[in-house]
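Student: model the structure of this input:
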Amino acid sequence: MSKWFTMPVAVHLFFVRDGEILLLRRFNTGYEDGNYSVPAGHLDGGEEVISAAIREAHEECGVVIKPADVQVVGVMHRRANDERVDFYVSVSVWSGEVVNTEPDKCDDLSWFGLDELPDNMIPYVRKAIENYHAGVWFDSYGWQPGE
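Tutor: Predicted coordinates:
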């Protein structure tokens, strides 16, 4: 019997408007609390990346997104305590007002300029946003010392 390696897969949403990106500050989660990230979540198994992005947008921001309005803009293979694959999607059209629907996990939901990201960001998320802004579609993170 062979054993296959598996790893978590997540989708991160880049809500973009007028040169700004929507960031949320993690709170009371036990992971990177006090640091900014983007709306994100793990795929639920048997769930396609675009469907997961649409689900997470509704769960975390209260908005509705059509599949045609979600564009995959990046993939990152990263390593910290474990290995992960992250998909990054860009969204510029949605229905409804962006609101913090998870105040128990997020204590700030704000727009920031793509060139004016806050200092207290999760490092791999900052790198993914920089890649997006520079048109870099794929990256590895956490494999080199200092990452």
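Student: when you work out contacts or count neighbours from here on, use the C-alpha atoms and nothing else.
Tutor: Noted.
Student: residues near the closest residue in space to Lys105 that isn't next to it in sequence, how many?
Tutor: Leaving aside its chain neighbours, Lys105 sits nearest to Phe27 (4.8 Å; criterion: C-alpha to C-alpha, 6 or more residues apart in numbering). Neighbour count of Phe27, defined by other C-alpha atoms under 10 Å: 19.
Student: so Phe27 makes contact with Ser37?
Tutor: No: the criterion here is C-alpha atoms under 8 Å, and Phe27 misses it with Ser37 at 11.0 Å.
Student: one more sequence to fold, the one below, so I can look at both together:
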Amino acid sequence: MADFESAEPCRGFWDDAARIRHGYLADVTTQTLVLKIAEEVGEVAEAYLGMTGGNPRKGVHKDRFDVLDELTDVMLAAAAPMLDLAGGTEQAERHMAGRLGFVSGREVADPPSGGWYGSFVAPHVLLRREDGKVMMLRRAGTGYRDGWLAPPAGRIEPGEDVLTAAIREAAEEAGVRLRREDAQFVHVMHRTARTLPGPCHAISDFWFRFDHWEGEPHAAEPDKASEALWIDPASPPDDVIPHCALVLAAITRGEPFTVHGWG
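Tutor: All right, here's what the predicted structure looks like:
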């Protein structure tokens, strides 16, 4: 059983996993690490049977802390090859965050078969410079796709139309003042979003482009975004949120409408 009193303070799961990978596991191949996961899973089952007395011959000879230790070993066994395959701690953490968001959506009940089936409306803002690059914010501390890039975006508040909401979001998130007459509608994506609460599992993303603004664009909400970057929309980096990357590609092709995730 782990000695909780003497354990070093946790420095972050992926940092600790990397320290182990580059420490006593440094000479172990990725293939061996992947195969090791199955062995660790078997030890979890053995510990659980030992805790519950599932093996009549041995009886109860383990406790819940033994099971917790073995479960932790499974997580670490999986983390080591994930670091190799993802290419580092940040990439592994980003992949896990995306996967958790996807899997958590499976827990949401299907919408009722009768009645209205609605969509949330989400305004998105593209600030475009003279060189054609557009601004993205690196999400941080939001609980959704943290570490990924996305444009200023959000929800409609009571009394707002979608363009009013877009202008407000740009002011809040990017620190710029926009005018309605400068807005260029460029795209709408209707996509599924099964992680949303209640019977509504879809979003209509309205994208507006602005070539003129007042103020210096920056990450104006440091508790929600760590930095602002200017990217080429025709060749976005890999860490743009996937559905946003699809929209940028569609805008580049001149397509005003797409659907995503409907099977």
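Student: what does the residue nearest to Lys105 of the first structure correspond to in the second structure?
Tutor: Aligning on TM-score structural alignment places Phe27 of the first structure opposite Ala140 in the second structure.
Student: next up, the contacts around that match.
Tutor: By C-alpha atoms under 8 Å, 6 or more residues apart in numbering, the contact list for Ala140 of the second structure reads 146-147, 222-226.
Student: tell me the one of these nearest Ala245 of the second structure?
Tutor: Gly147 (14.9 Å; C-alpha to C-alpha).
Student: what's the closest non-adjacent residue to the closest one?
Tutor: Excluding the flanking residues, the one nearest Gly147 of the second structure by C-alpha to C-alpha, 6+ apart is Arg139, at 5.3 Å.
Student: tell me the spacing between that neighbour and Glu93 of the second structure.
Tutor: 14 Å (C-alpha to C-alpha, to the nearest Å).
Student: who has more neighbours out of those two?
Tutor: Comparing Arg139 of the second structure with Glu93 by other C-alpha under 10 Å, the one with more neighbours is Arg139, at 26 against 20.
Student: surely that one touches Pro152?
Tutor: No: in this structure Arg139 of the second structure lies outside contact range of Pro152 using C-alpha under 8 Å: 9.9 Å.
Student: which position in the first structure aligns with Met182 of the second structure?
Tutor: Actually, residue 182 of the second structure is Asp. It isn't Met. With TM-score structural alignment as the criterion, Asp182 of the second structure matches Asp69.
Student: check Leu246 of the second structure too.
Tutor: Match for Leu246 of the second structure (TM-score structural alignment): Lys127.
Student: helices and strands around the helix or strand its match falls within, which ones?
Tutor: When elements are assigned from DSSP states H and E, Lys127 of the first structure belongs to helix 123-134. Applying 3 or more C-alpha pairs under 8 Å, 6 or more residues apart in numbering; DSSP states H and E, one finds that helix 123-134 of the first structure contacts strand 70-79.
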